[in-house]
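Build me a model from this:
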Amino acid sequence: MGARSKGCRTCKTRRLKCDEQEPACRRCQKANLTCPGYESIFVDETARVKQSAQQSEFMIVPSRKQRYHSHKIQSSHASTKYGDPNATLPLVAFKDKIVVAFLATRMFEARSPFRACSSNNHDLLGQMVMCTDRWWVCKLIQSRQESLHALALMYFGRANHLKGVETDASKQYGQALQKLRLLAFNMGDGWKSHADGLAQLMELRGPSRHKGCPERSIFLEQRVVLVSRAILFRRRTFLARPEWKTVPWEDDPQSKLVLDFLLDILCDFSGLLEDLDSELATKEPSYLDLQVKTESLIKDLNAWWRQWLTNSPNAAREVAPARNTIMADEEGLLYPTLLSFDDYWDAYSIIMYNALRILLLQVWQVLSDRSPTIKALSEPGLLDETNSTVLQGISSDMVALAHENMRLLEYFHVHSWVGTASVRYPLDVTYGCLPEGSRAAKWLGASRKFGLPAVHRFRIAEG
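Next up, the predicted model:
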């Protein structure tokens, strides 16, 4: 009896020789027919893998005894002229193929990826062996994409309740991200592409998908990156919508921290920047609406400062620079004293607050310069208000606010956060506010050697 034809269904029906091209044969293409593809042929390899399946029970990580046994098997068959080494290898030798086929079987065959595994291991193995014969699964296996294999490994571990496999998957995915960072983030603006992709994923998920753990933690961490991207590119962010300011916390309203409310104001400010640029581009701009929005945001920011001061009245203190301080140049120390905090998030809140206050003051200055008819703000305490701390607080002195941010950089450097994208926005704003040619500006412009990201002068007056 001859071998079964491997041709597509159309060629077999027409009794023609099929060229077996993937994903569609050329005969069907030439005949302007839709190639229905190829039949999946189940290959029963139960006898070959029975012993290995019983020993490993689909364990991806072999024990020391299994590794030794596998080594002995391979060594003994290497010297056999006609021996097939694959015939006696345990399943761990096919780890990558198995986990990718498992992922394909569970996800692309309309099956729940986390459904408990079949009690019949041989039946499940047969499904995966059949799945590996499909052209698109073979393509996935041959691609050797580390992120794909990490995902497949994680699904395999979750479905089979193998914590060790999940740990290995996390490590493998971390290694893939490290390689991506080397390729993308060292290109200067690579973080922007990362932020764009992150924004699309987060917006598609919607706010209700960020209410539980760990989704909300990821949302809170990445919101800083997204709003920084929006401000630096002067574009409104979807995070300014009311539902994105409320829904992630609606199950636990008390968990919304003071810093979270500051980020709400930052999200609104990104929209003000876009409106400002749009108005300035018109032939006869009207600034009244922009003035009202700016005053409202300044009031919101002042209210935020007063609340933060109530919660953390003694958060900041002045300290002398350490001997190995980074805040020095060839002339000596940049500042006689620096700022330190007991809590990192208090320090981070202040550097973000100062940067936002500088930008709001710059917006007001632009509006005042372009429209002298706009009345100066007269409400007491709107631009300046004294406080009993070492911080500027509610102040209209933009340069003093910028220098205060500079005095915070030693603290961030010690805590190893200064090189992340989360401080890029306040650093760019600080750099843009410092007088050009000043010692502080020169130091910040050449500070990448201390682990800071490359800074760019950012000012509202610049297009």
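
Could you use CA atoms for every contact and neighbour count after this?
OK.

can you tell me the helix or strand for residue 199?
According to DSSP states H and E, residue 199 maps onto helix 190-205.

Determine the set of other helices and strands touching the helix or strand harbouring residue 175.
Assigned by DSSP H and E, residue 175 belongs to helix 163-184. Applying 3 or more C-alpha pairs under 8 Å, 6 or more residues apart in numbering; DSSP states H and E, one finds that helix 163-184 contacts helix 146-160.

go again using 10 Å as the cut-off
helix 146-160, helix 190-205 (3 or more C-alpha pairs under 10 Å, 6 or more residues apart in numbering; DSSP states H and E).

any chance of these in a markdown table, plus mean neighbour count and distance to residue 309?
Formatted as a markdown table, those follow (neighbours: other C-alpha atoms under 10 Å; distance: least, C-alpha to C-alpha, whole Å):
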| stretch | mean neighbour count | distance to residue 309 |
| --- | --- | --- |
| helix 146-160 | 21 | 45 |
| helix 190-205 | 15 | 32 |
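
quick one: which of those is nearest residue 443?
helix 190-205 (23.1 Å; C-alpha to C-alpha).

Quick check: residue 235 is in a strand.
No. With DSSP: H, G, I helix; E, B strand; the rest coil as the criterion, residue 235 is assigned coil and is not in a strand.

what helices or strands is the helix holding residue 199 leaning on?
If you count contacts as 3+ C-alpha pairs under 10 Å, 6+ apart, helix 190-205 packs onto helix 163-184, helix 215-232.

Name the stretch among those that sits most buried.
Most buried of the helices and strands packed on helix 190-205 by mean neighbour count (mean count of other C-alpha atoms under 10 Å) is helix 215-232; its value is a mean of 20.

Could you identify the helix or strand that succeeds it?
helix 242-246.

coming back round to it: so how far is the helix holding residue 175 from its chain's centroid?
Distance of helix 163-184 from the chain centroid (C-alpha atoms, centre = their mean, to the nearest Å) equals 13 Å.

residues in contact with the residue nearest the centre of the chain?
In the chain, the centroid-proximal residue (C-alpha atoms, centre = their mean) is residue 198; its distance is 5.7 Å. Residue 198 makes contact with 192, 222-223, 225-226 under the criterion C-alpha atoms under 10 Å, 6 or more residues apart in numbering.

Following up with a second sequence; could you model it the same way so I can compare the two?
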Amino acid sequence: MLVMSTSTRILQMPIRSKGCLNCRQRKVRCDEARPSCLKCQTHGVPCSGYRTDRAGGLEFMDQTNTVVKRAKQKQLSKQHSACNRVPSPSLSSCDGSQGSTTSTSTDLSLRREQQQSLIYQRLKLMGFCSDGPSNFVWSPAVNRSQLYGNFLDVYLPKSKPIDHFVLFQDIVAKHSDLPELLQGLDSLSLLTMGFMYQNRVLIQQAIQRYGESLRNLSKSISRGDYMYNDDVLATVSVLANCEFFDEIAKAGHGGWSKHVDGGQQLFLARGPDSFQSARSLLLLSNSKHGCLAHALICRQAPTMASPEWRAVAFRSPNQDSATIFYDLALQVPGLLGRHDSMQMDLTRTAGDIESLLNDLFQIEMGLRDWFSEWRTQAMTVGKALFELKPIDDFPTFTSVCFDRTFSTAFMFSSFPIGFLCAMYWATMFALRECMQSLVKLAGEGTFSADHDFFVPESELYIYCTDLCRSIPFFTEPLSAAAGSVATFLPLRTAAVYFASHTHWPEAKWIGAVRRSVFIRGMSPPSIPNNPVTVFGRESHRLTELD
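Okay, here's the model as predicted:
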């Protein structure tokens, strides 16, 4: 049996005695027998276990079945009763519907508060919170299962999930015994709950688990265990999400960008033929979101943009509209890189510019056709992808951000639809801005670009305002903590454009959102060594908005 020792008083004091809790409370010398103290057995009381050798640690300690059988059943019953008295919200009622009225949003907030209260009670019983019981005996499997369950409740949107977040459910359900994966998921769960309740014990333990996961992951990769081990790839995805939290980012362990690059290197080493199982295809699909965002910022083709890797996605039995979108969108960053190289190449010709414009135009037409068909399919079942609503229909957002530069925002029919719309608008902005730049470049020479390639400035402005109008939706309770992740690329894309084109009211709005919305200890990740195009904190342009 496993026990968590979490007394704040004990954690902060230097360890002088390694005796069990009962003997220390009775002030008698403990024989420190394992698995349980013999003096406790002699007196007919259950041994409460031994504290950790490390001050501040939250470690599991082995106990025997004897301890479990003799646990205080009366205390266990009372603790369960206290937990059950907290009303549990009906998750089925949070199905990702529009919730366009203030009363619906208020109901969602109330259910969220009830859910958080239930979670906090359970964390106290598990010994994670400082005011919880310090000698509570519970199964280690239940401890971890409860923590992961609470994390999923808080982190995942209450709607049909997408691959980027289904992966976490899959990891929890599969009960992997890979140390680095468990430690990584521990870290992400503890970070989420720690910032929710501002509990430093949880946050510090999360940082420790993150470091342990990173070290074990490095060992597995050095041994070559990643070649056909899907859990190793899953660990990279989990650790990348940990980097969204300030405490991990400031520790300087790796960085979101390094995890994305590392994941692509592991994919490349394995090769596309190794992705056949449902789990491996889910991992590949999950990585596309981060790879696209990263590649759009770095303006470099990701590994999975090649034809052989794009073909892998169509092996999955769970293909949907997102499959086609990413097949097209992943080709855009490589075209942006060609544009950047062409700008520096004094030997470029009109033919080079025309060729790149034609390639961009083909992808543009494909993306527009995809979006149009997607909207038509939704309309045939009487369900619009989104509606423009007054900003007051987003009470959580308006309660933390008081800037009213945008008086309306998009109410999406579900979180996955909102997430995919934002990715589409960000991709189209990058593509069309690149075409605009090429047309100007052509005008400097003898080549006259086709009128079909002309991009008005107003179109780029609309893409950025659409991205801004998606952010309030991601702040509301039905988007959960994952909503913060969904805002990173829209915020960055719009911020750089507004600042560089002197749209100062919109730029100030971005600054106000960045200061007010990220209230869970999260902020946009950064990409080092590229100060013009970095994501979030390190951008010279973005810092002006603060």
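
what's the TM-score here?
The TM-score (TM-score structural alignment, normalised by the length of structure 1) is 0.57; 319 aligned residues with a C-alpha RMSD of 4.6 Å.

The helices and strands packed on helix 190-205 of structure 1: which one's closest to residue 138 of structure 1?
Using C-alpha to C-alpha, these put helix 163-184 closest to residue 138 of structure 1, at 20.7 Å.

contact partners of that closest one?
With C-alpha under 10 Å, 6+ apart, helix 163-184 of structure 1 has contacts from 59-61, 145-158, 160, 185-187, 190-194.

let's go with 7 Å and repeat that
If you take C-alpha atoms under 7 Å, 6 or more residues apart in numbering as the criterion, helix 163-184 of structure 1 is touched by 60, 146-147, 150, 153-154, 157-158, 190.

okay, the angle between it and helix 190-205?
On the basis of axes from the mean of the first three to the mean of the last three C-alpha atoms, to 10 degrees, helix 163-184 of structure 1 is oriented at 130 degrees to helix 190-205.

hmm, back to that, want to throw the contacts of helix 163-184 of structure 1 into JSON lines with distance to residue 302 of structure 1?
Putting these into JSON lines (distance: C-alpha to C-alpha, whole Å) gives the following:
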{"residue": "60", "distance to residue 302 of structure 1": "57"}
{"residue": "146", "distance to residue 302 of structure 1": "48"}
{"residue": "147", "distance to residue 302 of structure 1": "45"}
{"residue": "150", "distance to residue 302 of structure 1": "47"}
{"residue": "153", "distance to residue 302 of structure 1": "50"}
{"residue": "154", "distance to residue 302 of structure 1": "47"}
{"residue": "157", "distance to residue 302 of structure 1": "50"}
{"residue": "158", "distance to residue 302 of structure 1": "48"}
{"residue": "190", "distance to residue 302 of structure 1": "34"}
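
can you map out the strands along structure 2?
Using DSSP state E, the strands of structure 2 run over 2-4, 60-62, 137-138, 386-390, 408-412.

mind putting the ones you listed in JSON lines, mean neighbour count included?
Below are the strands of structure 2 laid out as JSON lines (neighbours: other C-alpha atoms under 10 Å):
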{"stretch": "strand 2-4", "mean neighbour count": "24"}
{"stretch": "strand 60-62", "mean neighbour count": "16"}
{"stretch": "strand 137-138", "mean neighbour count": "22"}
{"stretch": "strand 386-390", "mean neighbour count": "15"}
{"stretch": "strand 408-412", "mean neighbour count": "24"}
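
For residue 234 of structure 2, which of those strands is the nearest?
strand 60-62 (24.0 Å).

What about the alignment partner in structure 1 of residue 434 of structure 2, how many residues nearby?
Counting by TM-score structural alignment, residue 434 of structure 2 lines up with residue 363 in structure 1. By other C-alpha atoms under 10 Å, 21 other residues sit near residue 363 of structure 1.

Next: residue 242 of structure 1.
Look at residue 242 of structure 1: counted by other C-alpha under 10 Å, it has 10 neighbours.

can you check residue 346 of structure 2 too?
8.

that older thread, would you mind measuring from the match of residue 434 of structure 2 to residue 283 of structure 1?
Using C-alpha to C-alpha, to the nearest Å, we find residue 363 of structure 1 at a distance of 19 Å from residue 283 of structure 1.

Over to residue 397 of structure 1?
32 Å.

State the pair within the contacts of residue 198 of structure 1 that is farthest apart.
Farthest pair in the contacts of residue 198 of structure 1 (C-alpha to C-alpha) is 192 and 223. Separation: 13.5 Å.

ok, the aligned residue in structure 2 for residue 223 of structure 1 to residue 296 of structure 2 distance?
By TM-score structural alignment, residue 223 of structure 1 lines up with residue 288 in structure 2. To residue 296 of structure 2, residue 288 of structure 2 is 12 Å away according to C-alpha to C-alpha.

overlap in contacts of the two?
Counting by C-alpha under 7 Å, 6+ apart, nothing touches both residue 288 of structure 2 and residue 296.

Next, the buried residues of stretch 501-513 of structure 2.
Within stretch 501-513 of structure 2, the residues that count as buried by 16 or more other C-alpha atoms under 10 Å are 506-513.

Give me the subset of the residues you listed lying in helices.
Counting by DSSP state H, the part of those found in helices is 506-513.

and of those, the nearest to residue 153 of structure 2?
residue 513 (24.7 Å).

how near is that closest one to residue 406 of structure 2?
12 Å.
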